[in-house]
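Q: structure for this input, please:
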Amino acid sequence: MTPTADSAVQLFERLTGSAPERVWSAPGRANLIGEHTDYNEGFVLPFAIEHRTYAAVGRRRDGIIRVTSTFDPNPVEVALVELPALFGGSPGDAVRVGDVPEWAAYPIGVAWAALTAGGGAAPSVPGVDIAISSDVPIGAGLSSSAAIEGATIGALDDLWALGLTPLEMAKIGRTAENHAVGAPTGIMDQVASIMGQTDAATFLDCRSLEARPVDLGFAREGLSVLVIDTQVTHSHSTGGYRERRESCERGAREMGVRSLRDLTVGDLERAKGILDDVTFRRVAHIVTENQRVLDTVDTLRSEGPRAIGGLLVASHVSMRDDFEISVPELDTAVTAALDSGAVGARMTGGGFGGAAIALVEHGRIDATKAAVAAAFETAGFREPHQFTVTPSHGVLRDA
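A: So this is what the prediction gives:
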């Protein structure tokens, strides 16, 4: 096992005085293309990464769930019968009032969501101890939360014999994040983390929830994905993100469709005559981004990964100019990477900070990192955190 997995095992042994029954893990994820399309019932193309969260677990003889992690020395325990009262109110209440620390709301929320999935009577299950360790970078838009959820639901599905499908696991993770934690996210992160495959992305239709792997061929073609974390912090709960969602909803309503998923590039000329300028540009990003995701899937299949660079760049330009969610640091990262010879680059995530990704030749990684760092220094920006990620497998039982 990896050092991070060993840390989870050691933490479990300190907590319980015995070895865990199982160790499960799930990865973080990066999004190759398809930004802000998820809540518009559109298309996304994320991939799981090699950075993972590990959950060492074992059954208890009582009805208690107890969780601990390497980033908080204080265990949190709750009776399973108390979970409905804890998380059954308004989303995130238990976190806001301090009944559960936010980090613990992820695994404990998964247990609650798993027990209440389907709306029927909760199954009779034993208590459980869970010790968590992770090497998924926090704050870089790589969904460390979905990794916790994926590792936890993999372990609980095993210990509690729930017989869940991967999509059911992803739905449980989303429910935990939406209601136990109170973060209004879609299901992309959980699907990517749970269903990921080596050197493949996961194409997800956010309306039907149909998901399938798409071969990337990065390893075969000698390409790496460089993450450029600007270290500019952002919050999805404040103005900009909310305004973008409201603009999308308004655009769909004024265009007479259920969601922007129902519009095509051919509808944009008509939209320009109906919508105000700002709403039109927000709508234009979503409509063209959906098409770029479809085009990326087709191009990967027909021409290979070196041919998708223009689509990645077009995605960034659309987010910068039409959706207006980029910041100078992200633009600098993308421009510097491209000037250094990257196949393609774009900001990734919700915007207003966070990270960019660049598709780079293996042999050009160090030169690209140096070029980006120099560009940030010249601009007077804080030095970015840069590292590569590899498209990897999803949820796994490791021991």
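Q: C-alpha only now, for contacts and for neighbours.
A: OK.
Q: neighbours around Arg66, how many?
A: Neighbour count for Arg66, taken as other C-alpha atoms under 10 Å: 22.
Q: for the helix or strand encompassing it, packing partners?
A: Arg66 belongs to strand 64-69 when elements are defined using DSSP states H and E. With contacts taken as 3 or more C-alpha pairs under 8 Å, 6 or more residues apart in numbering; DSSP states H and E, strand 64-69 sits against helix 3-16, strand 72-79, helix 102-116, strand 128-134.
Q: run this one through as well so I can compare:
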Amino acid sequence: MSEAVAERFEELYGTGPEGVWAAPGRVNLIGEHTDYNDGFVMPFALPHTAVAAVSRRTDGVLRLHSADVEGGVVELRLDDLTPGTDRNWTAYPAGVVWALREAGHPVTGADVHLASTVPTGAGLSSSAALEVVVALALDDLYELGLQRWQLARLCQRAENVYVGAPTGIMDQTASACCEDGHALFLDTRDLSQQQIPFDLAASGLRLLVVDTRVKHSHSEGEYGKRRAGCEKGAALLGVDALRDVPHGELDAALARLGDEEEVVRLVRHIVTENERVERVVALLRAGEIRAIGPVLVEGHASLRDDFRISCPELDLAVDTALAAGALGARMTGGGFGGSAIALVEAADVDTVTKALQEAFAAAGFTAPRLFEAVPAPGARRLNRASSSA
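A: Predicted structure coming up:
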């Protein structure tokens, strides 16, 4: 794919790029909506990536083109980049440039051509992949010397402030920092990381992703409402973040919230979800991969009933996969659509796949997109300058 992206760059801009970079989407194995509560998450990178061919400019101009969006090259002036003014796909790469410059980094312009295989709107972090690939390219080209966690922070700021989506730090960190064959146990408070081996094939297992093709948008309000509710819960409980509520003291904490029913539900999910992440980490370290299945199911029930961010398609995917023999299943991502995951014995993949296809058809839903998720490398440079550069 890198050669094709470099060739298209040359067609667009008249010369080859200085390099080509890739950043992956991600699946979150467990730990949903905990990242903006200073909690624990456990994503892994997908083989699906956003790829960027990039060259520097010195004239304060940013030129952007995407193979995945109709239209020509979009030209922006760096001095004109202003948060909240761009509602198009260009807000993600432009927001990264804005965030870098706001942080004092000497970015003077760029030509960028992007192409992505990360499904959009599927809860697999297509936007974070776009942000991280542009950030990594500019870090390399301008020799900024940023650490991966710093790139993730800048990309989160681009999405929070420039795009206006109140997401946590997980997606960008997963894209920037995940390693091949591992899940990333991330403490979102201090960004400490542990790479946990997650070799499904060696255990005779597969993880199916069920893209329901129901689209969501984090910036349209519901995600923000959940975040505000969590912040309210932390304030009422007198803690900096819900991460600080111990699982063993959950019942007492909920009692203190009184008749704040919605806040009670949100707090209960976050506190129990953090504990689920820790259980999954312990099970994987012990080599008990199959035993994480029931924990995934618990997570889905919590997201459905307490956080209330599931939808009929996601619930059907989970229920159908479990009925067809999956060891565990849950929705993944921000919710209100997107994808579910199902932990399946390798011998049962065809059975579960067929059951899902038939169930969606019987319900009159759009046919889901199904694929196996394999833990893949994080963001990386694919090649150096084009020979024609």
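Q: so where is the strand holding Arg66 of structure 1 in structure 2?
A: Per the alignment by TM-score structural alignment, strand 64-69 of structure 1 matches residues 61-66 in structure 2.
Q: if we look at that stretch, which residues are touching it?
A: Stretch 61-66 of structure 2 is touched from outside by 72-78, 90, 94, 108-115, with contacts defined as C-alpha atoms under 8 Å, 6 or more residues apart in numbering.
Q: cool, and stretch 209-216 of structure 1?
A: Outside of stretch 209-216 of structure 1, the residues within contact range by C-alpha under 8 Å, 6+ apart are 191, 196-197, 199-205, 297, 300-301, 304-305.
Q: now Glu278 of structure 2: closest residue in space that isn't a chain neighbour?
A: Phe40 (7.8 Å; C-alpha to C-alpha, 6 or more residues apart in numbering).
Q: re earlier: of the helices and strands packed on strand 64-69 of structure 1, which stretch is the most buried?
A: Highest mean neighbour count of these: strand 128-134, a mean of 26 (counted as mean count of other C-alpha atoms under 10 Å).
Q: can you show me the helices along the stretch 201-350 of structure 1?
A: The residue ranges that make up the helices of the stretch 201-350 of structure 1, judged by DSSP state H, counting those that start in this stretch, are 218-221, 239-255, 268-274, 277-302, 309-321, 328-339.
Q: what's the second one packed up against?
A: Taking 3+ C-alpha pairs under 8 Å, 6+ apart as the contact definition, the neighbouring helices and strands of helix 239-255 of structure 1 are helix 268-274, helix 277-302.
Q: and Trp24 of structure 1, which of these is closest to it?
A: Within these, the stretch nearest Trp24 of structure 1 is helix 277-302; the backing value is 30.5 Å (C-alpha to C-alpha).
Q: re earlier: tell me the one of the contacts of stretch 209-216 of structure 1 nearest Gly141 of structure 1?
A: Val191 (15.5 Å).
Q: secondary structure element for the closest one?
A: Using DSSP H and E, Val191 of structure 1 falls within helix 188-195.
Q: in structure 2, what range does that helix match?
A: Alignment note (TM-score structural alignment): helix 188-195 of structure 1 is matched to residues 170-177 of structure 2.
Q: how close does the matching stretch sit to structure 1?
A: After superposition onto structure 1, the average distance of stretch 170-177 of structure 2 to its aligned residues comes to 0.4 Å, using mean C-alpha distance after the TM-score superposition for structure 1.
Q: which parts of that stretch are buried?
A: Buried positions in stretch 170-177 of structure 2, judged by neighbour count with 16 or more other C-alpha atoms under 10 Å: Met170, Asp171, Gln172, Thr173, Ala174, Ser175, Ala176, Cys177.
Q: quick one: contacts for the first one?
A: With C-alpha under 8 Å, 6+ apart as the criterion, the residues that contact Met170 of structure 2 are Asp35, Val41, Pro43, Leu186, Thr188.
Q: also Ile274 of structure 1?
A: Contact analysis of Ile274 of structure 1 by C-alpha under 8 Å, 6+ apart lists Glu254, Met255.
Q: aligned to it, what sits in structure 2?
A: When structure 2 is aligned by TM-score structural alignment, the residue opposite Ile274 of structure 1 is Arg256.
Q: next: Leu204 of structure 1.
A: In the superposition onto structure 2, Leu204 of structure 1 corresponds to Leu186 when matched by TM-score structural alignment.
Q: sorry, back to before: closest to Gly310 of structure 1 out of the helices and strands packed on helix 239-255 of structure 1?
A: When these are ranked by distance to Gly310 of structure 1, counting by C-alpha to C-alpha, first place goes to helix 277-302 at 9.7 Å.
Q: could you give the angle of that closest one to helix 239-255?
A: What separates the directions of helix 277-302 of structure 1 and helix 239-255 is an angle of 90 degrees, with axes from the mean of the first three to the mean of the last three C-alpha atoms, to 10 degrees.
Q: Gln291 of structure 1 is nearest to which of the helices and strands packed on strand 64-69 of structure 1?
A: Of those, the one closest to Gln291 of structure 1 (C-alpha to C-alpha) turns out to be helix 102-116, at 33.5 Å.
Q: what's that closest one packed up against?
A: Applying 3+ C-alpha pairs under 8 Å, 6+ apart, one finds that helix 102-116 of structure 1 contacts strand 64-69, helix 83-87, helix 144-159, helix 166-175.
Q: got the angle for that helix vs strand 64-69?
A: Here helix 102-116 of structure 1 points in a direction 140 degrees away from that of strand 64-69 (the same axes, to 10 degrees).
Q: the match of helix 188-195 of structure 1: how far from the chain's middle?
A: On the basis of C-alpha atoms, centre = their mean, to the nearest Å, stretch 170-177 of structure 2 is displaced by 7 Å from the centre of the chain it belongs to.
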